[in-house]
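In: Sequence plus the predicted model coming up.
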Amino acid sequence: MTSPERRAGGIPPVLLLPAALGLLFLLLPLVALLVRTPWGDLGAHLSTPGVLQALRLSLVSAGLATLLCLLLGVPLAWVLARAEVPGTRLLRALVTVPLVLPPVVGGLALLLLLGRRGLVGQHLYAAFGVSLPFTTAAVVLAEAFVAMPFLVIAVEGALRGADRRYEDAAATLGAGRWTTFRRVTLPLVAPGISAGAVLCFARALGEFGATLTFAGNFPGVTRTMPLAVYLTLESDPEAAIVLALLLLLVSVVVLVALRGRWVGGGTP
């Protein structure tokens, strides 16, 4: 006879109930959002001044933050995965600090670093007249700060799992380190980079605390969709629900569209 565990695909039956509860815990809040959405007034709420502006700012800033994370995070992940130097474990721990750091604290840290009186910001302002806080650039920096660890972790894991025999073969054929990295290593870890980029973009798209603290809440400049949802919730809950639904749909579309890459190149 076939055992219950085998019929469940090798899953112990004792795990099915908590797994189902976990699934419900994650899905029911989204169901509640869909049920409470004022579908009849959807068009009116979406045409409210500032909604498309906030959505556009969110997409652009999250895209730029993801690009910044790719430019800086991929080399950092390579160092963490391949460099054999003392202190790598400490460096890895420091890189992941933004994952557990409250976003408001991250925004405050950025303000103390890049503010007009910050450790670096004061020199930028004195030398070039550049003031980063409460600008669109501050939104991008805040989102990149909280999102980059997702990219680094994904790419580092891909690098550690890559078969280094291909790199060794390229080296024996005369390829230099840069050529090997560009033509062999990067294609091998492309699924990991895609996964990290998608998670990075999604995290940046939903960033709230660091953005509010470091960039403020100025319409058309720093008011992203999460900030617009929070602000609208105080005055018009139905409009806030519509904005939250729009942000949810954008996030789902991004994840579903790239699912085949961030799960390792499978079929979407």
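Out: Thanks, I have it.
In: from here on, contacts and neighbour counts on C-alpha atoms
Out: Will do.
In: So which bits of the helix or strand where residue 179 lies are buried?
Out: Secondary-structure element containing residue 179, defined by DSSP states H and E: helix 177-180. Buried residues in helix 177-180, defined by neighbour count with 16 or more other CA atoms under 10 Å: residue 180.
In: cool, and stretch 79-98?
Out: 79, 80, 81, 92, 95, 96, 98.
In: Out of those, list just those in helices.
Out: Residues of these located in helices (DSSP state H): 79, 80, 81, 92, 95, 98.
In: Which one of those residues is nearest to residue 257?
Out: Lowest distance from residue 257 to these (CA to CA) belongs to residue 98, with 26.9 Å.
In: right, and residue 204 touches residue 150 too?
Out: No. The pair residue 204 / residue 150 is not scored as a contact, 10.4 Å apart, by CA atoms under 8 Å.
In: More neighbours: which of the two?
Out: Higher neighbour count among residue 204 and residue 150: residue 204, with 29 against 23, using other CA atoms under 10 Å.
In: what's the helix or strand containing that one in contact with?
Out: Residue 204 belongs to helix 190-205 when assigned by DSSP H and E. Residues outside helix 190-205 that contact it (CA atoms under 8 Å, 6 or more residues apart in numbering): 58-59, 61-63, 65-66, 69-70, 74, 143-144, 146-148, 150-155, 157-158, 251, 254-255, 258, 261-265.
In: Against that first model, consider the following:
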Amino acid sequence: MDWNHFLDPIGLSIQISVVASILVFAASLFIAWRMAKARFWGKALFETVLLLPLVLPPTVVGFVLLVVLGRRSWIGKAYESLFGGPILFTWEAAVIAAAVVAFPLAYRTIKTGLQGVDADLENAARAMGASEWQVFRYITVPLSARSLASGYILGFCRGLGEFGATLMVAGNIPGRTQTIPTAIYVASDGGSMTMAWAWAGSMILLSFLLLLVVDRISKDR
């Protein structure tokens, strides 16, 4: 077995998922914090839009990203003017695809944890003169830490396993955008079942271990 050929998609998948999950965690934590106890007209519609990637086929998400990030879009034009080339079929495009599909799962998990914080404790801190940031930092985050950790890990797992959207916007370029799922697809399509099983086994093992961590965190409440 060519170990470099075997390890490249694994390392690339982990790098993409780490960056994507950090971006997803930051965005979902901020939005969930603002939405957890907010009341306004159109909230249900707004959250439905946020959760759409959770139920849409990955190819649909990939098609939308293809249009949004394309060379004719303002995002594509801005990226190309800054970096001298299109964003499609790059490592950055793979990160965006992983982040978009991972966001809904992380958001739901984190929001559930934030909603579970006792509002009386937060109100008591405000009554004692704490700012909203202090309440969030010293009350909300510590009391929902397990849910936040679970949200991050689940977002990482979802990004790690993304295939359809990644293939559409980032392609399958060895050493640049070839992740474990796309590598498995190419290997199985080409009859290299040993490599396909090796990559699939590594994905199953890593996902299994991470889900065990999530389960342990949930039971430690």
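Out: Nice, thanks for sending it over. Predicted model only: the values in this text are computed from it and were never measured.
In: Got a TM-score for the pair?
Out: Taking TM-score structural alignment, normalised by the length of structure 2 as the basis, the two superposed chains have a TM-score of 0.93; 220 aligned residues with a CA RMSD of 1.6 Å.
In: What are the boundaries of the helices in the stretch 51-200 of structure 1?
Out: 51-82, 88-95, 97-100, 103-114, 121-128, 136-161, 165-172, 177-180, 186-188, 190-205 (DSSP state H, counting those that start in this stretch).
In: how about the ones you listed in TSV, adding distance to residue 228 of structure 1?
Out: Below are the helices of the stretch 51-200 of structure 1 laid out as TSV (distance: least, CA to CA, whole Å):
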stretch	distance to residue 228 of structure 1
helix 51-82	7
helix 88-95	30
helix 97-100	24
helix 103-114	17
helix 121-128	28
helix 136-161	14
helix 165-172	48
helix 177-180	44
helix 186-188	38
helix 190-205	13
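In: Would you mind measuring from the closest residue to residue 73 of structure 1 other than its chain neighbours to residue 200 of structure 1?
Out: Counting by CA to CA, 6 or more residues apart in numbering, the nearest residue to residue 73 of structure 1 once its immediate chain neighbours are dropped is residue 152, at 5.4 Å. Shown here: residue 152 of structure 1 relative to residue 200 of structure 1, a distance of 9 Å by CA to CA, to the nearest Å.
In: Just tell me the aligned range of the helix holding residue 179 of structure 1 in structure 2.
Out: Aligned by TM-score structural alignment, helix 177-180 of structure 1 falls on residues 132-135 of structure 2.
In: What lies in contact with that stretch?
Out: Contacts of stretch 132-135 of structure 2 (CA under 8 Å, 6+ apart): 122, 125, 126.
In: so who does the residue located most distally from the centre of structure 2 touch?
Out: Distance to the chain centre peaks in structure 2 at residue 128, reaching 37.0 Å (criterion: CA atoms, centre = their mean). Contacts here follow CA under 8 Å, 6+ apart; on that basis residue 128 of structure 2 touches nothing.
In: For it, give its distance to residue 143 of structure 2.
Out: To residue 143 of structure 2, residue 128 of structure 2 is 19 Å away according to CA to CA.
In: likewise residue 178 of structure 2?
Out: Distance, residue 178 of structure 2 to residue 143 of structure 2, by CA to CA: 39 Å.
In: In terms of neighbours, single out the busier of those two.
Out: With neighbours defined as other CA under 10 Å, residue 178 of structure 2 and residue 143 compare such that residue 178 has more, 24 against 17.
In: And stretch 158-170 of structure 2, end to end?
Out: End-to-end for stretch 158-170 of structure 2, by CA to CA: 17 Å.
In: Report the buried residues of that stretch.
Out: Residues of stretch 158-170 of structure 2 classed as buried: 158-170 (neighbour count, 16+ other CA under 10 Å).
In: could you flag which of the contacts of stretch 132-135 of structure 2 are buried?
Out: 122, 125.
In: and residue 112 of structure 1, how many neighbours?
Out: Neighbourhood size, residue 112 of structure 1 [other CA under 10 Å]: 17.
In: Which residue in structure 2 aligns with the residue nearest to residue 73 of structure 1?
Out: By TM-score structural alignment, residue 152 of structure 1 lines up with residue 107 in structure 2.
In: Make sure its match is actually in contact with residue 29.
Out: Yes. Taking CA under 8 Å as the definition, residue 107 of structure 2 is a contact partner of residue 29 at 7.1 Å.
In: Comparing these two, which shows the higher neighbour count?
Out: Just comparing residue 107 of structure 2 and residue 29: by other CA under 10 Å the higher neighbour count belongs to residue 107, 29 against 23.
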